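> Provided below for reference: sequence and predicted model.
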Amino acid sequence: MTWFKNATIFRLGDKPDAIQLNEQLAKRPFQPCGGLDWFSEGWTPPAGHLEQPVFVTRGHMLLNLRREDKVLPAATIRAAVDAKVAEIEAKDHRKVGRKEKLALKEQVTDDLLPRAFTKPFRVSALISGGWLIADTGSSPRAEALVSKLREALPPFPAALPRTKTAAHAAMTDWLAAGNAPGAFELDSDAVLKDGGENGAEVRVSRIDLTSDEIRQHIATGKQVTKLGLIWNEKIRFQLTDTLQLKRIQFLDVLQDEASQAGDDRESLFEATFILMSEELGELVEALVEALGGLEDSQQHKEAA
């Protein structure tokens, strides 16, 4: 089990039924890219020892979307087209026109695509309580995962969380005050940005965030767009103004606890997943509370 390194968070309107979700994802397995396909994506078991696409334990679910993209640089296509154009012009003693070049480009692409290299990546996600947490810092990849879930189990209501206090405003207030609320504490890195036309940005790392230097940046009107935090002395991460968690580090106290669950692969996998799901779920709940709670529309969804 690999600990999540990032978290893009979605609020679920309704928690999906695990059995139904498993059945629907099993109908959409990952298949490698075909000859003329630019990409392929589908669901795979979250670990090598598993057979089903959804791993479920203690009410938590883990799933894995895999994607494969063909790598065919534009320069490679252009060079092959230029070679064909030169060959035709030398053989037929005529100029190759624009429409013919476009047709040659399509032909060359079709010829090269089956032999192109592929670039694979995967996005794992867990469902815990009222949250879907995707292990990615890329918004497009997270949205693509949710889109595939909607295809499998429509309408799959999931939305980015909307809190009563904007993340950038809260982080700026925390930094100005020199402390974070509740079980959160300031770490040693931040990004501050000027809201003016020049958009000046200041990045600080391995620095005391309660220093006068930091307060001076805030006094000149800069807003915090990324802030290093430690939660409950267990998880270190960077919070962004879009409510993403990046550079997540599960500290030794959690990793030691997981490792004591057993020596075999299956036991360690399950223990790590349970621990990670519960801790991340609690962190997200605490973070939302620190930001004033969810907007009323998303609270109503929870009650439904």
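Yep, it's here.
> CA atoms for contacts and neighbours, from now on please.
OK.
> Tally up the residues packed near residue 177, please.
11 (other Cα atoms under 10 Å).
> Give the burial count for residue 26, as a bare number.
19.
> Quick check, it in contact with residue 64.
No - counting by Cα atoms under 8 Å, residue 26 sits too far from residue 64 to count as a contact (11.5 Å).
> wait, what's in contact with residue 62?
Contacts for residue 62 (Cα atoms under 8 Å, 6 or more residues apart in numbering) come out as 46, 54-56, 124-127.
> do that again at 6 Å, thanks
Listed by Cα atoms under 6 Å, 6 or more residues apart in numbering, the contact partners of residue 62 are 54-55, 125-126.
> What distance do you get for it to residue 110?
Computed with Cα to Cα, to the nearest Å, the distance linking residue 62 and residue 110 is 37 Å.
> so which helix or strand takes in residue 43?
In this assignment (DSSP states H and E), residue 43 forms part of strand 39-44.
> tell me what the helix or strand that that strand is followed by is packed against?
Next helix or strand after strand 39-44 toward the C-terminus (DSSP H and E): strand 54-57. For strand 54-57, the elements it packs on are strand 60-71, judged by 3 or more Cα pairs under 6 Å, 6 or more residues apart in numbering; DSSP states H and E.
> one more structure, for comparison:
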Amino acid sequence: DGVLRVLGHYGVGVAGRRVLVIGRSWLVGRPLAQQLMSRGATVTVVGSDAEGLDRLCGDADVVISAVGRPGVVGVDCVKPGAVVVNVGTTFTDDDLLPDIMPEAEGPHPASLLVHSVGPMSVALLMRNVAANARTADVARAEATADTCALPESAIKKRLQSLPCWSLVDRCGHSRLQRAFWMPTFACVVDFISEAAVLADHMNHHPNLQVTHQCTDGAVLDVDIFTFATSSVTSFDFELAAALTRLYQDMFGAGIFAPDVRMSDFNYTLPDELIAQYPASPR
């Protein structure tokens, strides 16, 4: 990418031109050759020990060396007006030597000689790291022992915006609780699967208990509290609100409710409890 950026910066087009890439590594040479070919260049890829390398350099309109062998491309091998880009470098005790050595005296025959793309590569690497960080799904920080517990007054006020949730005390710890009714056990399983992904993303997790009611559906009891503080915190309200939205998205705002059967309300009233008419005087 650094080489292509440099060529683009100097207005060097590669379409229809002969490009020689010296270096067949999977890190630089071969990926670069593929990108150049996708832009219409006629590309030749060789190693530093290729037979007739001087001739290949003399025929190329663009020479790119990425082998890490000082002087692999001599000045007298480059045809006048060619574009030469040096990628490979070699560390010595006292210096950093490029693959393409500049001419000691006088102008270089190349119309453009790029001594190094190192700074460009570093800049692009940092750009890619930053771009990846912006798009990465980073888990939020979890609650700790220093997370502030909400006072009861604040909890009750927040509960006004979370219908069906309540504040309960269990084992000496306050927690938020709600029962989610669903028509089938399979629906509960689907909901729990989605809730697990959601909780992992929020880095905060609920406690769940499923009660299957046969033909009357199933109930998922959810209670939420912050384990690190053994109290209710803002983390719990955020998770409760997210689970509520998930429930509404999956099953609709109207929500499922068990069918009302009149037989459930049948009862027998003993005759002696039925008022007689005319009533007997008391």
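Looks like it came in fine. Keep in mind the model is a prediction, meaning the values are calculated, not measured.
> For the two chains, what TM-score is obtained?
Superposed pair, TM-score by TM-score structural alignment, normalised by the length of structure 2: 0.19. Supporting alignment: 102 aligned residues with a Cα RMSD of 6.8 Å.
> re the thing from before, any chance of the contacts of residue 62 of structure 1 in a markdown table, plus distance to residue 201 of structure 1?
Output for these, formatted as a markdown table (distance: Cα to Cα, whole Å):
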| residue | distance to residue 201 of structure 1 |
| --- | --- |
| 54 | 42 |
| 55 | 42 |
| 125 | 32 |
| 126 | 34 |
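> If you rank those by neighbours, which is first?
residue 126 (26 neighbours).
> Report the secondary structure state of that residue.
When classified by DSSP: H, G, I helix; E, B strand; the rest coil, residue 126 of structure 1 comes out as strand.
> where along structure 2 do the helices fall?
2-9, 29-38, 53-59, 118-135, 152-159, 185-202, 234-251 (DSSP state H).
> One more: structure 1?
Counting by DSSP H, the helices of structure 1 are 18-26, 74-92, 98-112, 139-152, 167-177, 212-219, 252-259, 265-290, 296-303.
> tell me which strands and helices the fifth one is in contact with?
Meaning helix 167-177 of structure 1. strand 222-231.
> redo that, cut-off 8 Å
In terms of contacts (3 or more Cα pairs under 8 Å, 6 or more residues apart in numbering; DSSP states H and E), helix 167-177 of structure 1 is packed against helix 212-219, strand 222-231.
> Which of these sits closest to residue 201 of structure 1?
strand 222-231 (8.3 Å; Cα to Cα).
> Identify the residues contacting that closest one?
168-169, 171-172, 183-195, 236-241, 283.
> on that earlier part again, dump the helices of structure 2 into TSV; add distance to residue 218 of structure 2 and mean neighbour count as well.
Formatted as TSV, those follow (distance: least, Cα to Cα, whole Å; neighbours: other Cα atoms under 10 Å):
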stretch	distance to residue 218 of structure 2	mean neighbour count
helix 2-9	59	16
helix 29-38	56	17
helix 53-59	76	17
helix 118-135	38	12
helix 152-159	25	13
helix 185-202	6	15
helix 234-251	14	17
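> which residues touch the closest residue to residue 56 of structure 2 other than its chain neighbours?
Nearest residue to residue 56 of structure 2 in three dimensions, chain neighbours excluded: residue 20, at 7.3 Å (Cα to Cα, 6 or more residues apart in numbering). When contacts are counted by Cα under 8 Å, 6+ apart, residue 20 of structure 2 is found next to 43-46, 56-57, 60-64.
> of those, closest to residue 9 of structure 2?
Of the contacts of residue 20 of structure 2, the one sitting nearest to residue 9 of structure 2 (Cα to Cα) turns out to be residue 62, at 15.1 Å.
> So what's the residue count around the closest one?
Residue 62 of structure 2 has 27 nearby residues by other Cα under 10 Å.
> surely it meets residue 18?
Yes - applying Cα under 8 Å, one finds residue 62 of structure 2 in contact with residue 18, separated by 6.5 Å.
> Mind naming the longest strand for structure 2?
Criterion DSSP state E: the longest strand present in structure 2 is strand 173-182.
> List the buried residues for that one?
174-182 (16 or more other Cα atoms under 10 Å).
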